[in-house]
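A.B. asks: need coordinates for the below:
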Amino acid sequence: MKINQTFAVRRPLAEVWDVLADVPFVAGCLPGATLSDSLGDDRYTGQISVKVGPIQARFSGEVGLKRDASAFCGTLSGRGTDGRTASSAKAEATYRLTAIEDGQATEVDIAAEVSLTGLLAQFGKSAVINEISSRLAKEFAANLNSRLSFDERVRVEPSSEAAASLNIDRLLLGALWAEVQRIFAKCRRAVTGRGCAVNTKGGSRGAG
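C.D. replies: Take a look at the predicted model:
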């Protein structure tokens, strides 16, 4: 399953580049994620907690970071398992930074590939998961923006709220509502199109 997302951070590129090298700090901006230990060479052990209705999973595993300063891009890769739901996850996400707004802000482009197995794999449908990932990207960007202080040398430490479980229920409801809105919009366009066709035919009959 491939996921592509883009968001902006209201800080200069050089600062965002430095911040994204701090894996524990970045993990604190992702709901449900915590890091346990450093293994060296930008590799860490950690967990991410997920709640879907009555299902609660806690994936434990390892994450690593590789960066290319010449291209302002990096790759995060990780895998984890949850014994309670017999589920496993594997992901690789590459990000690339671009300066925008005359260097006052930074655009972050993310291309990720995620695979799920086990009980939670049923939530891996592309339409829903893409909507969820979009909302997660917005939450991550908001957390990252709020935790970067106005002082270039000082960063606000992640709060304990970031360690809470990633509540898929809320994201899923939002994703489903967005899908319902798209379906209704499609139906309205279809009905409008048929209405125009009927009126056109009717007009022709009247002229005859």
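
A.B. asks: only C-alpha atoms for contact and neighbour calcs from this point on.
C.D. replies: Will do.

A.B. asks: buried stuff in the helix or strand containing residue 141?
C.D. replies: Per DSSP states H and E: residue 141 is located in helix 126-147. Neighbour-count burial for helix 126-147, counted by 16 or more other C-alpha atoms under 10 Å, picks out 128-138, 140-147.

A.B. asks: same thing with stretch 181-191?
C.D. replies: Along stretch 181-191, not one residue counts as buried under the neighbour rule (16+ other C-alpha under 10 Å).

A.B. asks: downstream of the helix holding residue 141, the next helix or strand is which one?
C.D. replies: Next along from helix 126-147, by DSSP H and E: strand 166-167.

A.B. asks: where's that following strand relative to the chain centroid, distance-wise?
C.D. replies: Centroid separation for strand 166-167 versus its chain: 12 Å, with C-alpha atoms, centre = their mean, to the nearest Å.

A.B. asks: please apply the same query to stretch 200-207.
C.D. replies: Counting by C-alpha atoms, centre = their mean, stretch 200-207 comes out at 52 Å from the chain centroid.

A.B. asks: what does stretch 13-26 give?
C.D. replies: Averaging C-alpha positions (C-alpha atoms, centre = their mean) puts stretch 13-26 17 Å from its chain's average.

A.B. asks: before we move on, what about stretch 40-57?
C.D. replies: The chain centroid and the centroid of stretch 40-57 are separated by 15 Å, computed with C-alpha atoms, centre = their mean.

A.B. asks: what of stretch 7-17?
C.D. replies: On C-alpha atoms, centre = their mean, the centre of stretch 7-17 falls 17 Å from the chain's centre.

A.B. asks: so residue 87 versus residue 166, what's the distance?
C.D. replies: Going from residue 87 to residue 166 by C-alpha to C-alpha, to the nearest Å gives 16 Å.

A.B. asks: how about the strands of the protein, start to end?
C.D. replies: 2-9, 33-40, 43-52, 55-68, 73-82, 87-100, 105-117, 166-167 (DSSP state E).

A.B. asks: here is the second sequence; please produce its structure so I can put it next to the first one:
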Amino acid sequence: IHTHVNAAQSVTPGVARASRAMLAAGIRDVRNQGVLLKGVNTSTEQLLDLCFALQDEAGILPYYFYLCDMIPNAEHWRISVGEAQRLQHSIMGYLPGFATPRIVCDVPYVGKRWVHQLEEYDRERGISYWTKNYRTGIELSDPDALERRYEYYDPIQSLPAAGQAWWREHAGTEIEVAMLRANSAARASQQASALLVGSH
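C.D. replies: This is a model prediction of the structure:
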């Protein structure tokens, strides 16, 4: 069973009773997949408090913490990939290995990646570049799926002044290019999917 707890205060006695009841009933694992939310669980102390509460009070294994997706109206919750990397490093050694969560980025068109698995990172502009090592069913006929680099963008407010200035000057152009790439990838995916469905 996967829970979705993002703050130590949410690990109430009721949550602990429910989790322990599941374990007592024979459920092998109760794991937590949370989301990193700026100011809620993004300091070393906040994340460790949450992990200890999950593990010690409720028997819930801290499993993954995702970077918040690049979605509208969520910028205030997001942290940069660099901040996530520092956070992953800062919690190492405090928890048993099996209870040390992985901090991951769910990169569009790539999927879950540990935050240290990026190929390249422009920290000033907040653009990280990722690759994938597998094809999904809809990419079987896409020869570039494993060669392509996929972008993930840090929140603007997390960037240094020079990076924020660059985005103010270039945002329209960069966004248009990113949209063209995304639309092209979506079309290729749809075409591959249609071919896959048509072959059955």
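
A.B. asks: any chance you could compute the TM-score here?
C.D. replies: Once superposed, the chains reach a TM-score of 0.24 (TM-score structural alignment, normalised by the length of the second structure), with 84 aligned residues with a C-alpha RMSD of 5.4 Å.

A.B. asks: returning to what we had before: save the strands of the first structure as a markdown table, and put in distance to residue 18 of the first structure and mean neighbour count too.
C.D. replies: Converted to a markdown table, the strands of the first structure look like this (distance: least, C-alpha to C-alpha, whole Å; neighbours: other C-alpha atoms under 10 Å):
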| stretch | distance to residue 18 of the first structure | mean neighbour count |
| --- | --- | --- |
| strand 2-9 | 13 | 17 |
| strand 33-40 | 18 | 16 |
| strand 43-52 | 17 | 19 |
| strand 55-68 | 11 | 19 |
| strand 73-82 | 12 | 20 |
| strand 87-100 | 11 | 18 |
| strand 105-117 | 12 | 18 |
| strand 166-167 | 26 | 19 |
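
A.B. asks: could the ones you listed go into TSV alongside distance to residue 184 of the first structure?
C.D. replies: Compiled in TSV, the strands of the first structure are given as follows (distance: least, C-alpha to C-alpha, whole Å):
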stretch	distance to residue 184 of the first structure
strand 2-9	25
strand 33-40	36
strand 43-52	26
strand 55-68	30
strand 73-82	38
strand 87-100	33
strand 105-117	30
strand 166-167	27
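
A.B. asks: ok, which of these comes nearest residue 199 of the first structure?
C.D. replies: strand 2-9 (42.5 Å; C-alpha to C-alpha).

A.B. asks: what residues does the closest one touch?
C.D. replies: Contacts to strand 2-9 of the first structure, defined as C-alpha atoms under 8 Å, 6 or more residues apart in numbering, come from residues 16, 105-114, 130, 133-134, 137-138, 141, 144-145.

A.B. asks: what do you get if the cut-off is 7 Å, keeping everything else the same?
C.D. replies: 105-114, 130, 134, 137, 141, 145 (C-alpha atoms under 7 Å, 6 or more residues apart in numbering).

A.B. asks: hang on, residue 94 of the first structure packs against residue 112?
C.D. replies: Yes - if you go by C-alpha atoms under 7 Å, residue 94 of the first structure and residue 112 touch, sitting 6.2 Å apart.

A.B. asks: quick check: closest non-adjacent residue to residue 97 of the first structure.
C.D. replies: Closest residue in space to residue 97 of the first structure, ignoring its immediate chain neighbours: residue 108 at 4.9 Å, by C-alpha to C-alpha, 6 or more residues apart in numbering.

A.B. asks: what about that neighbour, distance to residue 140 of the first structure?
C.D. replies: Computed as C-alpha to C-alpha, the residue 108 of the first structure to residue 140 of the first structure distance reads 11 Å.

A.B. asks: which helix is the longest one in the second structure?
C.D. replies: When the second structure is parsed with DSSP state H, its longest helix is helix 161-198.

A.B. asks: give the buried residues for it.
C.D. replies: 163, 164, 167, 182, 185, 188, 189, 191, 192, 193.

A.B. asks: so what's the fifth one up against?
C.D. replies: Spelled out, it's residue 185 of the second structure. Shown in contact with residue 185 of the second structure (C-alpha under 7 Å, 6+ apart): no residues.

A.B. asks: if I look at it, how far off is residue 175 of the second structure?
C.D. replies: Residue 185 of the second structure is 15 Å from residue 175 of the second structure, where distance means C-alpha to C-alpha.

A.B. asks: what does residue 130 of the second structure give?
C.D. replies: Per C-alpha to C-alpha, residue 130 of the second structure is found 18 Å from residue 175 of the second structure.

A.B. asks: just residue 128 of the second structure next, same as before
C.D. replies: Relative to residue 175 of the second structure, residue 128 of the second structure is positioned 15 Å away (C-alpha to C-alpha).

A.B. asks: and for residue 45 of the second structure?
C.D. replies: Going from residue 45 of the second structure to residue 175 of the second structure by C-alpha to C-alpha gives 36 Å.

A.B. asks: also residue 21 of the second structure?
C.D. replies: Separation of residue 21 of the second structure from residue 175 of the second structure (C-alpha to C-alpha) stands at 49 Å.
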